[in-house]
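Chemist: predicted coordinates and the sequence they were generated for:
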Amino acid sequence: MQFIYVLPVWEGSAANGRVLQDALLRPHRLKVPRPGYYLVDAGYTNGEGFLAPYRGQRYHLNDWRDGHQPITAKEFFNMKHSSARNVIERCFGMLKARWAILRDNSYYPIEQKVRIIMACCLLHNFIMQEMPVNPLDNDGEVDEGIGDHGVEDGDKKNVVGTSNEWTAFRDNLTQSMFASWNTTN
């Protein structure tokens, strides 16, 4: 429930891929975990280090309410992907709940807005590290694994593109997850 990379200089209407490419090219760039990946939404390509959901399949958690079960492996993968990405949305919700200045449009100069966003994210992370129980979390449980994100510098990654290898990785992961789920249900 912490931010590991913040790049608040882009407008909200900028294309996701363009913002990601910029984050990968900066001197203090976004580092892709090795081994591992980041979960991204359907606005990004499914490429090395970035695992996207299947397009054209049910995805949102609301699709799985009222006892609806996934029928295909791709639907199951998207359900699990959506559930994991929900943590990201909760983190943004906590940030806005904690810092009222982020809830509305501000009329500060852009340089000051960038500093405000960075300060709020840094303070959020500090609070999450220092408080054993998060007062903004409904269940009051302690978040484990805060701090070490397993990011290695490795090769400098500066382009994200669809790759056959990464698509095969996602497909194999999807089939494995679905097969495991089918044996227990």
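Modeler: Perfect, I can see it now.

Chemist: make it CA atoms for all contacts and neighbour counts henceforth
Modeler: OK.

Chemist: select the longest helix from this structure.
Modeler: helix 73-98 (DSSP state H).

Chemist: show me what counts as buried in that one.
Modeler: By neighbour count with 16 or more other CA atoms under 10 Å, helix 73-98 contains the buried residues 73-82, 85, 88, 91-92, 94-96.

Chemist: next: stretch 171-185.
Modeler: Of the residues in stretch 171-185, 171, 174-175, 177-178 count as buried by neighbour count, 16+ other CA under 10 Å.

Chemist: here's the one I want to compare it with:
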Amino acid sequence: MPEPVYEDLLCLVTPIIAKQDTCMREAISPHERLSATLRFLITGGTYKDVMYSSAISRQSMGYIIPETCDAIYSALKTYLKFPSSEEEWLAIAEEFERTWQFPNCLGAVDGKHLAIVPPAGAGSHFFNYKGYHSIVLMGIANANYEFIYVDIGTNGRISDGGVLQKTTFFQRLNSKRLNLPSPRKPSGHSEELPYVFIGDVAFALRTDFMKPYPQRQSQASSSKKIYNYRVCRARRIIENVFGILAARFHIFRSPINTSVHNINKIVLACCVLHNFLRKKLRQAYSPHQHLHSENHEN
């Protein structure tokens, strides 16, 4: 992150995290709070590790980092804006068709299990099918490797399909309150097709939610193979976003050892920072040559 971008971020969060000096001592400055928090997210270290590099006590870190993560999300949440109008949905669909040749697609959906140190007495509440304790980050991404919606906090025992059904997104999708565009004819098609979200086989098939054919069915005909290739190529965008997130924020590379409430704040801060840096520093943050691309000529 170059200094000018850091200064922009500091200006945005300073009104939220600035504290007043007292007659007893000077307050920890917004710059120290923000730099310590970013170091914690990026290195994936513990409060004790960051304490040595920032000269802030471990006890102070315990409330400074969650508070600053909350401030980052509040200051940058406009960078993680859920579409509210038909025009905004159409812009996402056009980008999916242009970039990944999947028509009428409004977003790629998936869940990521984030390893945690479970709270005392939690038992198997957070224990997932992969064999470790986790909470689930459910995300929807556009064709440009950016989040348009995230939900965090559901325990890892629940499947991705079950987690999705608990989200406000799914409730609004069910009650048709998302202002989705009306069906249209994609170029080269004779029939109108609805606008859809796409996910993997863990999700339920709906008229507004598509997924690949099961493996055995997809081998039955060439048209199903082509469909599976197209939907998987567009769907893996959300998996790529999770990959970029884990590559830049090493906090996701080991079990997060803090309360579940604070984990939610940490994850939301990383998600909005991801979108912020994709907008401000696309080439430096996630170089184009490191992302998936195809040779359309051959």
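Modeler: Now that the structure is in, tell me what you want to look at. Everything numeric here is computed off the predicted structure, so don't read it as measured data.

Chemist: which SSE is immediately downstream of the longest helix of structure 1?
Modeler: helix 110-130 (DSSP states H and E).

Chemist: tally up the residues packed near Val19 of structure 1, please.
Modeler: 16 (other CA atoms under 10 Å).

Chemist: cool, the one 3 residues further on as well?
Modeler: Other residues near Asp22 of structure 1 number 16, with proximity taken as other CA under 10 Å.

Chemist: that one and Asn182 of structure 1, how far apart?
Modeler: Asp22 of structure 1 is 41 Å from Asn182 of structure 1, where distance means CA to CA, to the nearest Å.

Chemist: aligned partner of Ala100 of structure 1 in structure 2?
Modeler: Aligned counterpart of Ala100 of structure 1 in structure 2: His250 (TM-score structural alignment).

Chemist: quick one on the thing from earlier: now, which of the buried residues of stretch 171-185 of structure 1 sits nearest Gly140 of structure 1?
Modeler: For the buried residues of stretch 171-185 of structure 1, the residue nearest Gly140 of structure 1 by CA to CA is Met177; the value is 29.7 Å.

Chemist: what about that closest one, distance to Pro70 of structure 1?
Modeler: 12 Å.

Chemist: equivalent analysis for Thr45 of structure 1, please.
Modeler: In terms of CA to CA, Thr45 of structure 1 sits 23 Å off from Pro70 of structure 1.

Chemist: the aligned partner of Thr168 of structure 2 in structure 1: which element?
Modeler: Matched to structure 1 by TM-score structural alignment, Thr168 of structure 2 sits across from Leu24. Per DSSP H and E, Leu24 of structure 1 falls inside helix 16-25.

Chemist: gap between the two ends of stretch 25-39 of structure 1?
Modeler: 19 Å.

Chemist: now that stretch: buried residues?
Modeler: For stretch 25-39 of structure 1, by 16+ other CA under 10 Å, it's 29-33, 39.

Chemist: hang on, isn't Arg170 of structure 1 packed against Phe50?
Modeler: No: assessed by CA atoms under 8 Å, Arg170 of structure 1 is found out of contact with Phe50, at 10.2 Å.

Chemist: can you name the element that comes right after the longest strand along structure 2?
Modeler: In structure 2, taking DSSP state E as the definition, the longest strand is strand 105-115. Helices and strands here follow DSSP H and E; after strand 105-115 of structure 2, the next one along the chain is strand 134-141.

Chemist: so that following strand matches what in structure 1?
Modeler: So strand 134-141 of structure 2 sits over no part of structure 1, by TM-score structural alignment.

Chemist: kindly report the same for stretch 52-66 of structure 2.
Modeler: Stretch 52-66 of structure 2 corresponds to no residues in structure 1, going by TM-score structural alignment.

Chemist: what about that stretch, how long is it end to end?
Modeler: Span of stretch 52-66 of structure 2 from end to end, CA to CA: 18 Å.

Chemist: can you pull the buried residues of that stretch?
Modeler: 56, 58, 61, 64-66.

Chemist: so which of those residues comes closest to Asn155 of structure 2?
Modeler: Pro66 (19.9 Å).

Chemist: any idea how far Pro35 of structure 1 is from Glu48 of structure 1?
Modeler: Pro35 of structure 1 sits 11 Å away from Glu48 of structure 1, going by CA to CA.

Chemist: what does Ala202 of structure 2 align to in structure 1?
Modeler: In structure 1, Ala202 of structure 2 lands on Gly43 (TM-score structural alignment).

Chemist: Thr99 of structure 2 too?
Modeler: For Thr99 of structure 2, no residue is aligned by TM-score structural alignment.

Chemist: Thr99 of structure 2 belongs to a helix?
Modeler: Yes: per DSSP: H, G, I helix; E, B strand; the rest coil, Thr99 of structure 2 lies within a helix segment.

Chemist: so what's the residue count around it?
Modeler: Residues near Thr99 of structure 2, counting by other CA under 10 Å, number 14.

Chemist: neighbours of Val201 of structure 2, how many?
Modeler: Counted with other CA under 10 Å, Val201 of structure 2 comes out at 15.

Chemist: that one against Phe209, yeah?
Modeler: No: the criterion here is CA under 8 Å, and Val201 of structure 2 misses it with Phe209 at 11.1 Å.

Chemist: mean deviation, the longest helix of structure 1 versus structure 2?
Modeler: Superposing on structure 2 and averaging over aligned pairs (mean CA distance after the TM-score superposition for structure 1), helix 73-98 of structure 1 comes out at 1.1 Å.

Chemist: now do that helix against helix 110-130, angle only.
Modeler: Put simply, helix 73-98 of structure 1 runs at 100 degrees to helix 110-130, going by axes from the mean of the first three to the mean of the last three CA atoms, to 10 degrees.

Chemist: other SSEs contacting helix 73-98 of structure 1?
Modeler: helix 110-130, helix 164-184 (3 or more CA pairs under 8 Å, 6 or more residues apart in numbering; DSSP states H and E).
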